[in-house]
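Novice: Whatever this is, show me its structure:
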Amino acid sequence: MSSPGEQSGSETLEITKRLVAPYLSGWSLRIYLFLLKYVPGLLSFVFWNTGLTSLRKLKLEECPTNLPLPIPKEYFGIKETKVDEVKGLEIFEGNKSAQKNYSSEFLCANDFHEAYLTKKATPLQVCEILIGKIEESLLCNPPLNAIIKYEREDIIEQATASTNRYADNRPLGPLDGVPIAVKDEMDVKGYETNVGTSFINRGVIAKTDATLIERLKKQGAIIIGKTSMHELGLGISGNNPNVGTCRNPHNINHYPGGSSGGSAAAIASGLCPIALGCDGGGSIRIPSAFCGIYGLKTTWGRFSTKGEFSLDPTVAVSGPMSVSADDLALAYYAMAGKDDEDPNTYYQPLPTLSGLYNTENLSDLRIGIYKAWNKQVCNPAITQALNDFIEKLKSLGANIIEIDIPDLEEVRIAHVITICSEISTSGKRYKEIFFKCNYDSRCNVELFSLATASDYIIAQQLRTRFMRNLSDLFNKQKIDLILTPSTAITAPKIYPKSLKYGEADLETVSDAMRFVNFVNFAGIPAVSVPAGYDDKQLPIGLQFVAKWFDEATLLRIAKVSEEILGNKRKRPNDFWFGDLIPK
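Specialist: Here you go, the predicted structure:
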């Protein structure tokens, strides 16, 4: 008898469909938008042709789940963390030997911290060098366009305060003096929050920090600026003619990914070891995979959303992106936890880093593999990297279990309906969206405005069913982690004609999002880890998924993955600004 994901013959069923659509850019994209707006019936035909009406045939009896909170906790296997189980930032002080930098070419947070403690450098010296590097990254040809907004005086002020703390031997912790960049979707005092557009909040300067920024600053982190993003988060490439298209540090002719591409490129190019992104449909994990870094999509409700621009509130969460697994854990723990001003965070158990350095014996872990689904990659190098990692995990004692995840194609469509309905609704608050947005954003807003209230409700009914199915997988089948590729492709190529007007490339979008959107839809956490390179020397990423609020296991497996990859990570070919600590 065949498994649920396969036919009895040699053919494999398509578990998630690859969208087939023409590539459009330049004048063809502009003409397409014109036709969508003015040819009667065309918009409806395109909407139907994408398969987005297929949920209407489902007959679901479940009540809709509008927010992916696992309620009741007991049903979803969530236990309150005991205070004595919580290990905070002090875990790093007690495990110095485990904090091995697996590539000396990349500066980690600990490298900055040690340089400051030993008086090899000061935060002020580093930031003075860094400001020059940011300027250089924007002036080179083509520009990197990773950090696109920075305030020199603010950086110097933060760095001076950090320098004084180290001089007085009273640093605030391992993040004190560490440069961190922020996606332009989150308020940072003194900056505009433009969400990748040329018009939202233009001229409006944030007077306060978002909660996550406030928590990082309390640890002494230095916020060095805002990073570029795909406009309104409506894309996976990072193409953005209005604010400047970001480049992949590993190859300037390829995209860094989106929508948090600027944050990923800033890390990969050496401008900072940590950056913040936001993930509504893979927007942290996709660019992390494309740029060869670590990216954590947290559980929905784990991080506060106070001070963030609400684009797609029921699927999007913020999370850290970093050059190393240690940095990912550092940043995560500094930001996680309840916020009195965000009721959606009240439900979570205490965050913990327990088990972070338990990397030698994985016999306590059951890792689920959906073989038929994992075969749906477009690049054989990704399959090879996945298989190599599975063998290494087995050698460390991990139990590899074959699993099935039902309804993945329906979940893909339900996620698209949900995220695009929410972004379209958010965007339509601004009349400028129809004449100031990039052409691809306008096409998306027009197209997804056809989703009905009924479509949205059916999607949320499916969310109820899917969350219950995942609960059974994690709790009844005792699966601790699910392992998939992060993406079905490596970083896509930039076509010069797309730089002026943008592009519509639904096939690439489909390939990039194939393995990620079910995570956002269910509200569960996931991490993307570097896993090598393809034959073009473009990075490959693998994704681990855990149950709700179990980021600790994800951070542990990220550390394991770092050790598996070892010193195979490579400095990018085209951009490198990481020589920040004076020699």
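Novice: For the rest of this, base every contact and every neighbour count on C-alpha atoms.
Specialist: Will do.
Novice: Pretty sure residue 480 sits against residue 366.
Specialist: Yes - Residue 480 sits in contact with residue 366 when judged by CA atoms under 8 Å, with a separation of 5.3 Å.
Novice: Name the nearest residue to residue 227, ignoring sequence neighbours.
Specialist: residue 147 (4.3 Å; CA to CA, 6 or more residues apart in numbering).
Novice: how close does the one you found sit to residue 364?
Specialist: According to CA to CA, to the nearest Å, residue 147 stands 41 Å off from residue 364.
Novice: When those two are compared, which one has more neighbours?
Specialist: Neighbour count, other CA atoms under 10 Å: between residue 147 and residue 364, residue 147 has more, with 26 against 10.
Novice: Please provide the structure for the following sequence as well, for comparison with the first:
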Amino acid sequence: MADLEIAYRVMATPDPSFNSSALFPPPRPTASPSSKPKFGIYKTWFDRADSSVKAVCHEALDYLTSKLGYETIDIDIPFVHEGQRAHAMTILSEFATVLHGDMSDLTAPNRLLLSVGGKAPASDFLQAQRLRNHLMKHLAWLFERHPGLIVVTPTTPCAGWPIKGGVGDLKYGVSDGDQSIRSMEYVWLANFTGCPAVSLPVGYVNPIEGYGEGKIPVGLMGMAEWGAKNALIEFGYDGERYLNELLEGGRRRPEGWVDVLGLAGKGR
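Specialist: So this is what the prediction gives:
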């Protein structure tokens, strides 16, 4: 989190050579609030995650609420399923427009996706933006009603994506639109509405039997109000504290992890 915070504060510093950028104040650390933010949970949506992922996320939430003073409240977010499809159609249409039909540098699955996205009629694109506006208005209402609110979900609803096609999938890749949409069950909302978000590793689960070895990481995502990045940074530090101090084994390094900086320091 220290690395993330430093990187954010450097990148978010206004560039004085650009008039539009210079209008914004530099990011500054804020004093810790007297009380922790509230976690907003849309239970129906949260529960769409696999049981193993939900269990890991709830363990982390239990610690953050019982030990660190966070509070959870129930919230509703309308049109999450329709919104996800509107988001997918929007980004595919925008990519297809930017490329002007030249997809020669893309892989075959991406060419297929963007070809479909490029066929979306303007009327559907406009309807998707109306839905985006509706979602943003609802989130603005939630943030106004609950100051400091952080909407929490699993980062992904499933623990990894097992490669079931064997050597062929490993060599040539695989296109599975349903699984791609499933993997983006939660992350699309921040991207579509422009809200800041952070994903925290909070635990590990076993891979699907017969597909892979070791442990699969599980993330907990927090999405805050526009401009409320300091609250997410504090949330990240608290999540890191849980991972390092309470979770058995702490943060695990991948089996093939290499200490690049350590080797560089030794002149290798």
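Novice: Give me the TM-score for these two chains.
Specialist: Taking TM-score structural alignment, normalised by the length of structure 2 as the basis, the two superposed chains have a TM-score of 0.85; 250 aligned residues with a CA RMSD of 2.3 Å.
Novice: Map residue 317 of structure 1 onto structure 2.
Specialist: Using TM-score structural alignment as the criterion, residue 317 of structure 1 has no counterpart in structure 2.
Novice: if I look at residue 317 of structure 1, how far off is residue 37 of structure 1?
Specialist: Distance, residue 317 of structure 1 to residue 37 of structure 1, by CA to CA: 32 Å.
Novice: Could you pull out the helices in the stretch 51-200 of structure 2 for me?
Specialist: With DSSP state H, counting those that start in this stretch as the criterion, the stretch 51-200 of structure 2 has helices at 51-66, 80-99, 108-117, 122-145, 167-172, 177-183, 188-193.
Novice: And those helices: which comes nearest residue 236 of structure 2?
Specialist: Nearest to residue 236 of structure 2 among these is helix 51-66; the distance by CA to CA comes to 11.1 Å.
Novice: by contact count, what packs against the closest one?
Specialist: For helix 51-66 of structure 2, the elements it packs on are strand 150-154, strand 197-205, strand 216-223, helix 229-245, judged by 3 or more CA pairs under 8 Å, 6 or more residues apart in numbering; DSSP states H and E.
Novice: Out of the ones you listed, which one sits most buried?
Specialist: Among the helices and strands packed on helix 51-66 of structure 2, strand 150-154 has the highest mean neighbour count (mean count of other CA atoms under 10 Å), at a mean of 26.
Novice: That strand maps to which residues in structure 1?
Specialist: Under TM-score structural alignment, the match for strand 150-154 of structure 2 is residues 481-485.
Novice: Can you pick out the residue with more neighbours from residue 317 and residue 37 of structure 1?
Specialist: Using other CA under 10 Å as the criterion, residue 317 of structure 1 and residue 37 rank with residue 317 on top: 28 against 15.
Novice: wait, isn't the more buried one in contact with residue 285?
Specialist: No - counting by CA under 8 Å, residue 285 is not a contact partner of residue 317 of structure 1; they are 11.9 Å apart.
Novice: For these two, list the residues in contact with both.
Specialist: 279, 297 (CA atoms under 8 Å, 6 or more residues apart in numbering).
Novice: burial of the closest residue to residue 128 of structure 2 other than its chain neighbours, as a residue count?
Specialist: Of all residues not flanking residue 128 of structure 2 in the chain, residue 86 sits nearest, at 4.9 Å (CA to CA, 6+ apart). Applying other CA under 10 Å, we find 22 residues neighbouring residue 86 of structure 2.
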